[in-house]
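[1] Coordinates only, no sequence provided:
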């Protein structure tokens, strides 16, 4: 379910505790804003992190997602699963090791058409040759983590 928000409602939603917003597995959403406000569509279309705007927002999976443009918002609304980061946006390497780690918006990669994040740019560079192995291990751990 997606809900577009007006700016006043968006501010109120941002103040709600995360637990009140979450209806599914946790999405990395400090303050209730998914991926710290970065536009997840831009990782595919621009190949780079782009900050979204509160004026282009939608609620999906219990958190608010920002987009850089109305077009990006519309693309997400048409097929959110195609753009949403895997593992709720948490660091793929951390998950492969059995723990949750926050992502860095610049430390991203696209593997088999899916968006993934790492904890730091240095970690992404160091693990570049092992990304498919890391994704496979993280998939197994993500499904079994308690509370997620």
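    Sure thing, it's come through. In this text the structure is predicted, and so the values were computed from the model without any measurement.
[2] Please make it C-alpha for all contacts and neighbour counts, starting now.
    Noted.
[3] List the residues that contact the residue nearest in space to the middle of the chain.
    Compute the mean C-alpha point of the chain, and by Cα atoms, centre = their mean the closest residue is residue 89, 3.7 Å away. Contacts of residue 89 were listed using Cα atoms under 8 Å, 6 or more residues apart in numbering, and they are 27, 28, 35, 102, 103, 116, 117.
[4] ok, of those residues, which one's closest to residue 85?
    When the contacts of residue 89 are compared for distance to residue 85, the smallest value, 5.7 Å, is given by residue 116; criterion: Cα to Cα.
[5] With residue 107 as the reference, measure out to the closest one.
    Taking Cα to Cα, to the nearest Å as the measure, residue 116 and residue 107 are separated by 9 Å.
[6] Counting neighbours, go ahead and name the busier of the two.
    Looking at residue 116 and residue 107 with other Cα atoms under 10 Å, you find the greater number of neighbours at residue 116, namely 24 against 19.
[7] List the buried residues in the longest strand anywhere in the chain.
    For the chain, the strand with the greatest residue count under DSSP state E is strand 53-60. By 16 or more other Cα atoms under 10 Å, the buried positions in strand 53-60 come out as 53, 54, 55, 56, 57, 58, 59, 60.
[8] adding another structure so you can compare the two:
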């Protein structure tokens, strides 16, 4: 089953950040010269080694919940993210919104098990309200 993905207008995931770099605890922007496509999303990488790592196991490195804010998904909606607001937990990448409306990462940290269970249920059931940002959040 195909799920929604948080992509820019050209189909790029994580606003161009290298997904493997999150697992090295140093998220960096990738290069348009080094890319891969997974489930219809384009990922950029900061090195050929990171691309090779991703290509060997893309589902391990792609962000959870299509790259939408994990807290928002736990509430049954999609919302954009700040690619610098993240957690790698149990070898999975979770991204969060951090902007004018607040910072959602502390909510996940405080209620992680409940939030994850709710997010997993909403995601698996495609039970999400799509929020298209019309203003700069």
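    Received it, and whenever you're ready, just let me know what you need. Since this is a predicted model, take the numbers as computed values, not measurements.
[9] And the TM-score between these chains?
    Here the TM-score of the superposed chains, computed with TM-score structural alignment, normalised by the length of structure 2 as the reference length, equals 0.83; 125 aligned residues with a Cα RMSD of 2.0 Å.
[10] show me where structure 2 has strands.
    Ranges of strands in structure 2, per DSSP E, are 31-38, 41-45, 82-89, 92-96, 98-99, 102-103.
[11] Structure 1: matching residues for the fourth one?
    So the one you mean is strand 92-96 of structure 2. Using TM-score structural alignment, strand 92-96 of structure 2 corresponds to residues 114-118 of structure 1.
[12] that older thread, right, and the strands of structure 2 - which one's nearest residue 62 of structure 2?
    Of all the strands of structure 2, it is strand 92-96 that lies closest to residue 62 of structure 2, at 7.0 Å by Cα to Cα.
[13] And the contacts of that closest one?
    Strand 92-96 of structure 2 is contacted by residues 22-23, 60-65, 67-71, 80-83, 85-88, 103-105 when judged by Cα under 8 Å, 6+ apart.
[14] aligned partner of residue 49 of structure 2 in structure 1?
    Applying TM-score structural alignment, one finds that residue 49 of structure 2 aligns to residue 71 in structure 1.
[15] What separation is there between its match and residue 36 of structure 1?
    Residue 71 of structure 1 sits 20 Å away from residue 36 of structure 1 when distances are taken as Cα to Cα.
[16] for residue 142 of structure 1, same thing?
    Relative to residue 36 of structure 1, residue 142 of structure 1 is positioned 21 Å away (criterion: Cα to Cα).
[17] ditto for residue 48 of structure 1
    Noted for residue 48 of structure 1: a distance of 15 Å to residue 36 of structure 1, by Cα to Cα.
[18] Superposed on structure 2, what's the mean shift for the longest helix along structure 1?
    Under DSSP state H, the helix in structure 1 containing the largest number of residues is helix 131-144. Superposed on structure 2, helix 131-144 of structure 1 shows a mean distance of 1.2 Å to its aligned residues (mean Cα distance after the TM-score superposition for structure 1).
[19] Onto which residues of structure 2 does that helix map?
    Going by TM-score structural alignment, helix 131-144 of structure 1 lines up with residues 112-125 of structure 2.
[20] Contacts made by that stretch with the rest, please.
    With Cα under 8 Å, 6+ apart as the test, stretch 112-125 of structure 2 has contacts from 65, 70, 71, 73, 74, 75, 76, 108, 128.
[21] So for it, what gets flagged as buried?
    For stretch 112-125 of structure 2, the neighbour count (16+ other Cα under 10 Å) marks 115, 116, 118, 119, 120, 122, 123 as buried.
[22] before we move on, the earlier item: mind checking how far the match of residue 49 of structure 2 is from residue 42 of structure 1?
    Spatial separation of residue 71 of structure 1 from residue 42 of structure 1 under the definition Cα to Cα is 11 Å.
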